[in-house]
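*Asks:* coords please:
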Amino acid sequence: MKRTKYRIATAVAVLAATGALTVTFVSGGGKGTADAATSLDQYVPIQAVRPNVAAPKPGRAASTGRFTVDCGTNGNGKFSPDNPVAQPGIKNGAEHVHDFVGNKAITAFSSNAELDASGTTCRNGDKSSYFWPVVRIDKTVRNGDAIRQALTRTQPTVACPTVGDRLPAVPTRARAAVDRRLAELDALTAAADRRMTASRGRIDPTLNKQVLDDLRTRRAEVIRGIGDTLASAGARPAGLVSLVDCDVSYDGLHAAMRGADHAGSVKAARDATPQVQCPTVRDRLPGVPDRALAEVNRNLDELDRQITEANERLLSTRGQGGPAFVDNAVLGPLKAKRTAVLDRITIAISRQAARPQGLDRLAACTLNQPIPAPGSGAAPAPTGSPAALPDPQGPNLELPGNTGGIVRPAQVLIEYRGNATAKVVPMPKFLRALTGDAKPTSRGPANARAVWSCSGFADRLSDKYPICPAGSRVQRVHDFPGCWDGRNIDSDNHRKHVAFADKATGACPQGFTAIPQLRITVSYDIPRDVQLKGQYALDSFPEENHNPFSDHNDFVNVNSDRTMQRIATCINKGKSCS
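*Replies:* A predicted model of the protein is given here:
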């Protein structure tokens, strides 16, 4: 509380000294007034932030080079409320919109094969995915009590990635055991939901942590059991650790807040980045005979690649043709290709066992809309796509609580940097990493990071939205962990396989090795009057209510081995490369 009071007092002094103090500031942050959209106690003049950034002094073995990648500023308009790193397999799981650069086809459901088959916005061919929450300008009035009032009517639940639709073909002799394990995962989620009733109508970070930690431990054991069962049958899967972690969801706030802001009244429109939505196949196959496993898995991978190609085509042809263009140019050809592959899967299984029935009904896909459930005569909905999570609507891609025009970055600087004490080794392909925490309110602030600054003030970062001097850009500086455990491309909480170097020395923790340390700096040209009135803010989960400390950034490394080796060599030689 003292820290907040200090910042408010300092902001008043600075603004008053510049003659820029406005009535909206002293009216309680503009809530209920006709001018401001967000409470001004979340904003601070960058001059009032004390210098707090100090790089460790490089040692004799330091790697001091720098490799930059130009992936653009999301000029092709790839926006999505998916988070493929933190919430794989959950459609619209972020509940806020992300800017994506790099990999063109990535969604919450993308496999590594899909990522590798995608095109990219990066000039050097880097297929990695880099994404962060959008910033919006909203000059309308927000109801300051809407979140609190909606929360009193909200029951928190637990959201978990599904596993059955991410498995390879399951051998016949393992099918029953795998199904029992999948049912056990469902039971664990249901039990965790029951525990969450204790916090109905409020946010309880302590309970949330207890529930999630217990659930993570038990899910890890069950998922490891699925992997071991499949391995014993000769079909070990990859990447299941990414599906362990769950989250506390306040999805009910969407319904409770409907009408609280103008997102509920915007004219519905298709998402600016449409996505193909296809029925899942992997979780609908029977047990597969051993002799058919390789062929079935090749065809399952081909289905993934077809979706990647269709999503890329949607991105590159957006706005072309009339109403039937998507059906004729994308969905129709995709259905024909899927029909052929599903037929090959059916034949491969039927050579050794009973012919699977109904796979042909999984061929048709749709575009950004719910698919009817099985038995309705149409294609079933993908597992793990909760209908309660809304699609972005209108020309501004608005969601409940996240409204206003999206600000396109003026510049996105992607840098791979060295280590102050050691040479770096190349990152492994498909490494997942994140920085910051999207939910410091509901999960606690341990992983949250101060990232806000202004151009020309590289020596300071703030956990508040900055008010920058005239001519200076608003910036977000996201530093990723620069140390790797040497084995894993992900972990059960998406964090343990990587680590930050020591702030004072720059050394990696024991057991970790230095890798090229990713820094993404996103810069914005935001009018100064908008800054002073608190009218720009981050998209966030509803319970965070645009908390600037909830900023975060995610990354999947899809650089080729050759390119990543080039990055590491450049850094280790102390050069500046691109």
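*Asks:* C-alpha only now, for contacts and for neighbours.
*Replies:* Fine.
*Asks:* Can you say which helix or strand has the residue nearest the centre of the chain in it?
*Replies:* Nearest residue to the geometric centre of the chain (CA atoms, centre = their mean): residue 83, 2.4 Å. For residue 83, there is no enclosing helix or strand under DSSP states H and E.
*Asks:* Let me see the contact set for it.
*Replies:* Taking CA atoms under 8 Å, 6 or more residues apart in numbering, we find residue 83 in contact with 90, 92-94, 107-108.
*Asks:* Dump those residues into CSV; add secondary structure as well.
*Replies:* As requested, these are exported to CSV (DSSP: H, G, I helix; E, B strand; the rest coil):
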residue, secondary structure
90, coil
92, coil
93, coil
94, coil
107, coil
108, coil
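*Asks:* Which one (most neighbours) among the residues you listed?
*Replies:* Of all the contacts of residue 83, residue 93 has the most neighbours under the rule other CA atoms under 10 Å, reaching 28 neighbours.
*Asks:* thinking again about what came up before, show me which of the contacts of residue 83 is closest to residue 522.
*Replies:* Nearest to residue 522 among the contacts of residue 83, counting by CA to CA, is residue 94 at 19.7 Å.
*Asks:* and the closest one, how far is that from residue 316?
*Replies:* 24 Å (CA to CA, to the nearest Å).
*Asks:* Over to residue 56?
*Replies:* 44 Å.
*Asks:* before we move on, what about residue 422?
*Replies:* Counting by CA to CA, the gap from residue 422 to residue 316 is 42 Å.
*Asks:* Give me the more crowded residue out of the two.
*Replies:* More crowded of residue 422 and residue 316, by other CA under 10 Å: residue 422, with 21 against 13.
*Asks:* got a list of what the more buried one touches?
*Replies:* Per CA under 8 Å, 6+ apart, neighbours of residue 422: 59, 61-63, 507, 514.
*Asks:* residues contacting the closest residue in space to residue 431 that isn't next to it in sequence?
*Replies:* Take residue 431 and drop its neighbours on the chain: the residue closest to it by CA to CA, 6 or more residues apart in numbering is residue 489, 4.2 Å away. Going by CA under 8 Å, 6+ apart, residue 489 touches 428-432, 497.
*Asks:* and this one, so I can compare the two:
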Amino acid sequence: MGRTTRRRPRAGRRTAAASIALILAGGGLIAVNSYAAAGEGQGPWPGGGTTQSGTLGAGPVPATVKCPEVANGLPEVPEAARAEVDRELATMDSGITEAYQRFAEEQEQIERDPQFVQNAILGPLRSKREAGLDRIAEAIGRITGERPQDLRALAPCTLQTDGADEPGQDGGGQDGGGQDDQNGDGGQGGNGGQAGNGPEASDFADIRTVSPNVQEPPLLRGASRGTFTTDCDVNANGKFNPDNVIVAPGVSNGAHHMHDYVGNQANDAFASDDDLAAGATTCRDQGDRSTYYWPVLRLQNGAAEDDAQADGGGKDQNVGKILTPSQVTLDFVGNPRGKVTAMPRFLRIITGDAKAFVNGNANANASWSCTGFEDRQLKDKYPICPQGSKVVRSFKFQSCWDGRNADSANHRTHVAFTDASGRCPGGFVPVPQLVQRIVYDVPPPVFEGADAAVFALDSFPEQLHKPVTDHGDFINVFDEKLMRELVSCLNEGRRCGPGDPAQAPGGDGPEPKDAPATATAAPTGSPAPAPAAPAEQQPEAPARPDAPTADPAPAPGDPYEPATPAASAAPATEEPAAERPPAEPAPETPDADRARPEAADAPAEPTAEPAAPDAPADRAAAPSPARSEPATASVRQSPKAPAGTETPAPPTAGGSNIPVPAGEAAPQAVEGGLAETGAQLWPSAAGAVLLIVGIALLRVRTRREGPRHR
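*Replies:* Okay, the predicted model is just below:
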């Protein structure tokens, strides 16, 4: 009995100790997992999951500094005040850049003090913007005699997430554009990328997951069916600068990112119209001294570029090796409803929005695709192209002009897009539409490990290199004779220009008609004439009572032929003009990669074709994930180099080009599903089981031992 009496308390103590250990272990697992789940994906607030107000939250990470676009909120700016206003707007852009950089650099301080963002970053930024807005109002008031009111409502800035402003921020004047998670990535997730401010994996999409989504209006009787191609090289001479003579004239580093320039070589922030008229040009036809520029594309693989310590480059968080395009195609096309009139000399057009990530996508006009898949266009994702296919970015510029102004205060209101049928807004006349297509031989992105490398646009730092911020700029500096030829070519339905193999000196003429073809490139939201088709297949719109007709448009004098009225109001039933000739597949001249209708018997996916014997080896090779160096001067395209890396995309059912609703164009991997949620919560579940088992054991032991110790 003695031994039994001694053992029972020892066994009971062991049972009690085990029960307590189970309870503590279970409770600990629950507590730790709950804390980690609350903090996961959170921003720079105390504790990793605490919002600016100091409470534990589960909202998305504040990603960037968002400020209203002042240029879009200004009243009419008189010409005499334009230069001063532009300088103030550029100064405000610099202030946003500085505020974002401090936000990105001061994460530790922000974690310690939730009010630091407001007191040290957003508050001072607001004060600077209010002062600039006051100077803008004063400049306008000196000319008009009436100072604009309420401009200070555009001063406050916020911290933006992908979908909502962080609560507790300095609110006020929003830009009204909305930012409802247009990128679909559900939170910035820490701003990956080489410079710590993007891009990240969610900014990319496999082009093969995108449904065909390109539609074109039919060409009506009287349409201007021609195509004029100008060949201005691929920036082989490496002309870059971070200026923007349209948006920020007279301001160095006005863009805060590098641009590629082709055409006019006199373009910098200080170039006047006279400078551009006298400048050299890279265009084969010296009558085209126009300037064409766009943000550079970089391979972010850890390699440093020459501008790593320069404005517009590393100082503005644009890093990596600048990629030289393998091809640049510059086409001017007509209007699907009627004739076009000449563009005025020095007409300035910007298309897309360099600040679309924070402004919303009202002015976004980015278009991303892959060769062989150009009937599928991405707006807010970079494409992941299959092997043998190249990255394509394209723009269709505004093609309606107000008939009076070569520029406007916000650089947008003097030009406009057509509607879906090709009609210009009331008071606007059709002009030749610039269609710009830029092709890159770039390796597919790699997101993890030592070989991580992605490609990305240069951007304003706070725009996080989002693909939706892509944009293009154009200043028309065609001479009088060449502009007349361009307009005649379009209105007469011809195919013209030095890029046309049949007309170019030394050209080899078109390829056989059974050569592989690619689909037509078109940016989302900018309608344009349908792709060329053989005359007998060209759709004609029959005259019918409900058919829309063109708005009567003013007929401003042709800036090159003042006595010639604009032939832009031709009704849909006008007798047909000459049919646009078939778009013959051509050898790989500067427009050899141009989009063409898909072949009906195209293979399912692009595959690399054998290179021609005279093709450079590095041009013939298909892009490979193992490549770490960008395409540079060694891959610049010879006008006669045959294409060897592109094959057509798979045909679509019935040739349909059904548009995909916004946000659904590129199905992406879904996060937050049941499996993912279970994977995140299993420690809490295990902890609960341990807790229950421990309590049960303790209760059993108490019941058994209790009567013996009474």
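*Asks:* Now compute the TM-score of the two chains, please.
*Replies:* The TM-score (TM-score structural alignment, normalised by the length of the first structure) is 0.51; 314 aligned residues with a CA RMSD of 3.1 Å.
*Asks:* Make TSV from the contacts of residue 489 of the first structure and add distance to residue 122 of the first structure, neighbour count and secondary structure to it.
*Replies:* Shown next, in TSV, are those (distance: CA to CA, whole Å; neighbours: other CA atoms under 10 Å; DSSP: H, G, I helix; E, B strand; the rest coil):
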residue	distance to residue 122 of the first structure	neighbour count	secondary structure
428	19	20	coil
429	17	17	coil
430	17	23	coil
431	18	19	coil
432	18	24	strand
497	26	21	coil
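*Asks:* Out of these, which comes closest to residue 31 of the first structure?
*Replies:* residue 432 (39.2 Å).
*Asks:* The closest one matches what in the second structure?
*Replies:* Using TM-score structural alignment, the equivalent of residue 432 of the first structure in the second structure is residue 348.
*Asks:* What separation do you get for that match and residue 402 of the second structure?
*Replies:* Residue 348 of the second structure is 12 Å from residue 402 of the second structure, by CA to CA.
*Asks:* dump the residue contacts of residue 101 of the second structure.
*Replies:* Here residue 101 of the second structure is in contact with residue 461 (CA under 8 Å, 6+ apart).
*Asks:* Quick check: buried residues in the strand or helix carrying it?
*Replies:* Using DSSP H and E, residue 101 of the second structure sits in helix 82-105. By neighbour count on 16 or more other CA atoms under 10 Å, the buried set for helix 82-105 of the second structure is 82-101, 103-104.
*Asks:* And stretch 207-214 of the second structure, by the same measure?
*Replies:* Buried residues in stretch 207-214 of the second structure (16+ other CA under 10 Å): 207-208, 210-214.
*Asks:* I'd like those residues laid out as JSON lines, including distance to residue 677 of the second structure.
*Replies:* Output for these, formatted as JSON lines (distance: CA to CA, whole Å):
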{"residue": "207", "distance to residue 677 of the second structure": "28"}
{"residue": "208", "distance to residue 677 of the second structure": "28"}
{"residue": "210", "distance to residue 677 of the second structure": "27"}
{"residue": "211", "distance to residue 677 of the second structure": "29"}
{"residue": "212", "distance to residue 677 of the second structure": "33"}
{"residue": "213", "distance to residue 677 of the second structure": "33"}
{"residue": "214", "distance to residue 677 of the second structure": "37"}
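*Asks:* Pull up the distance across stretch 452-471 of the second structure, start to finish.
*Replies:* First-to-last residue span, stretch 452-471 of the second structure, CA to CA: 26 Å.
*Asks:* same thing with stretch 86-104 of the first structure?
*Replies:* Using CA to CA, the distance between the terminal residues of stretch 86-104 of the first structure is 18 Å.
*Asks:* counterpart of residue 195 of the first structure in the second structure?
*Replies:* So, by TM-score structural alignment, residue 195 of the first structure is left unmatched.
*Asks:* Against residue 81 of the first structure, how distant is residue 195 of the first structure?
*Replies:* 27 Å.
*Asks:* Which one's more surrounded, those two?
*Replies:* A direct count of neighbours by other CA under 10 Å for residue 195 of the first structure and residue 81 places residue 81 higher, at 24 against 17.
*Asks:* residues in contact with residue 300 of the second structure?
*Replies:* Neighbours of residue 300 of the second structure in contact, by CA under 8 Å, 6+ apart: 193-194, 319-321, 453-456.
*Asks:* what's the nearest residue to it if we skip its chain neighbours?
*Replies:* residue 320 is the one closest to residue 300 of the second structure (CA to CA, 6+ apart), at 4.4 Å.
*Asks:* residues contacting that neighbour?
*Replies:* Residue 320 of the second structure neighbours (CA under 8 Å, 6+ apart): 194, 298-305, 308.
*Asks:* Distance of the aligned residue in the first structure for it relative to residue 522 of the first structure?
*Replies:* For residue 320 of the second structure, the aligned residue in the first structure is residue 404 (criterion: TM-score structural alignment). As defined by CA to CA, residue 404 of the first structure lies at a distance of 19 Å from residue 522 of the first structure.
*Asks:* swap in residue 84 of the first structure?
*Replies:* Applying CA to CA to residue 84 of the first structure and residue 522 of the first structure gives a distance of 20 Å.
*Asks:* When those two are compared, which one has more neighbours?
*Replies:* Between residue 84 of the first structure and residue 522, residue 84 has the larger neighbour count (other CA under 10 Å), namely 26 against 21.
*Asks:* Skipping its backbone neighbours, what lies nearest the aligned residue in the second structure for the more buried one in space?
*Replies:* For residue 84 of the first structure, the aligned position in the second structure is occupied by residue 245, per TM-score structural alignment. Setting aside the residues directly before and after it, residue 245 of the second structure is nearest to residue 269 in space (CA to CA, 6+ apart), at 4.5 Å.
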